[in-house]
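# Give me a model of this one.
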Amino acid sequence: MKLLKAGGGAVRVWTRKCAADVQQLALDPDDLIALVSEAVARGRFTGSEWCQQKPAGPWAACDAYALTRHEWVQASRKELAFDYYLKFAIGRTGTILLLVSCHLSL
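Predicted coordinates for the structure are as follows:
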């Protein structure tokens, strides 16, 4: 939580798939901070696992969370529930949060 309070520069999208998912969801750095903060505060911890940045990249010890979030959808003119899956790790130096997965659960 301390890293998230440091601002958008502390969160780094770590994988190509995560970058594509974040782009498709149209999330900016402030949105990512809010989403990860909410997941840690009230989401469901689903486990820890080792993740490797492909191809043959470094490994990171990650925590995964599931979060149901109610968001306003203008096209529907109502709030809808969205189920997010987030996986992240704290970098080796302890100064950045590496976002490994950030997508909607289907």
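
# going forward, measure contacts and count neighbours with C-alpha atoms only.
Will do.

# Just the buried residues of the longest strand anywhere in the chain, please?
Assignment by DSSP state E gives strand 59-73 as the longest strand of the chain. By neighbour count on 16 or more other CA atoms under 10 Å, the buried set for strand 59-73 is Ala60, Cys62, Asp63, Ala64, Tyr65, Ala66, Leu67, Thr68.

# Is the closest residue to Tyr65 other than its chain neighbours in a helix, a strand, or coil?
Of all residues beyond its chain neighbours, the one nearest Tyr65 is Phe45 (4.5 Å), with distances taken as CA to CA, 6 or more residues apart in numbering. Under the three-state scheme (DSSP: H, G, I helix; E, B strand; the rest coil), Phe45 adopts strand.

# one more to put side by side:
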Amino acid sequence: MVKIFVLSEYSNNPPAVLGTGRIKIARGPLYELAAVQALVQDEEKLKAWTDKCRNDLRKWFDDDLQRVADLIGSLKKSDYIDSEWCENGKGAVAACDAYSIRRFERAPATGQALQMDYFLKFAVSKTGTLVLMVSCHP
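Below is the predicted model of the structure:
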């Protein structure tokens, strides 16, 4: 049996085993949005926690964590979707909040206005000092 390590501040009722699919957490949001937004004002407090997230940050944001921090900073409570347990593929789990946000941006090549919908999923670390990004993509 593999021991599961919970790396998030929220740690009530973690899954007994990994790889059982998405396990939703009924109570949510789990983290005070204003506290998360205050943490990411320092982009060094933002960490891509999964391989998929690292790949998405490279693909969609050119590894620019400040852009991701800006997205989190512009979230509103009404952007909240749900909460669930997520794993990082290395035996650790985190209880995460998921948000969706719509923004209007300019295409770099044409300057044309575009509507972009972003999906963000994150947890606050057990120490309360990092925001662990699980997912961040359009």
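
# Got a TM-score for the pair?
Remark: TM-score between the superposed chains equals 0.87 [TM-score structural alignment, normalised by the length of the first structure]; 101 aligned residues with a CA RMSD of 1.5 Å.

# follow-up on the earlier one: mind listing what the residue nearest to Tyr65 of the first structure touches?
Asp63, Ala64, Tyr65, Ala66 (CA atoms under 8 Å, 6 or more residues apart in numbering).

# Alignment lookup: Phe88 of the first structure to the second structure.
Applying TM-score structural alignment, one finds that Phe88 of the first structure aligns to Phe122 in the second structure.

# same thing with Cys51 of the first structure?
Counting by TM-score structural alignment, the partner of Cys51 of the first structure is Cys86.

# what about its match, distance to Ala69 of the second structure?
Separation of Cys86 of the second structure from Ala69 of the second structure (CA to CA, to the nearest Å): 20 Å.

# If you count surrounding residues, which of those two has more?
Taking neighbours as other CA atoms under 10 Å, Cys86 of the second structure and Ala69 compare with Cys86 leading, 27 against 22.

# My reading is that that one is in a strand; is that accurate?
Yes - using three-state DSSP, the assignment for Cys86 of the second structure is a strand.

# quick one, strands of the second structure?
Going by DSSP E, the second structure shows strands at 5-6, 23-24, 46-48, 80-87, 92-106, 113-124, 131-137.

# Can you state the residues of the first structure onto which the third one aligns?
So the one you mean is strand 46-48 of the second structure. Under TM-score structural alignment, strand 46-48 of the second structure corresponds to residues 11-13 of the first structure.

# average gap between the matching stretch and the second structure?
Compared with the second structure after the fit, stretch 11-13 of the first structure shows a mean deviation of 0.2 Å (mean CA distance after the TM-score superposition for the first structure).

# Could I get the buried residue list for that stretch?
For stretch 11-13 of the first structure, the neighbour count (16+ other CA under 10 Å) marks Val11, Arg12, Val13 as buried.

# Roughly how far does the first one sit from Leu98 of the first structure?
To tie it back to what came earlier, the one meant is Val11 of the first structure. Distance from Val11 of the first structure to Leu98 of the first structure, by CA to CA: 6 Å.
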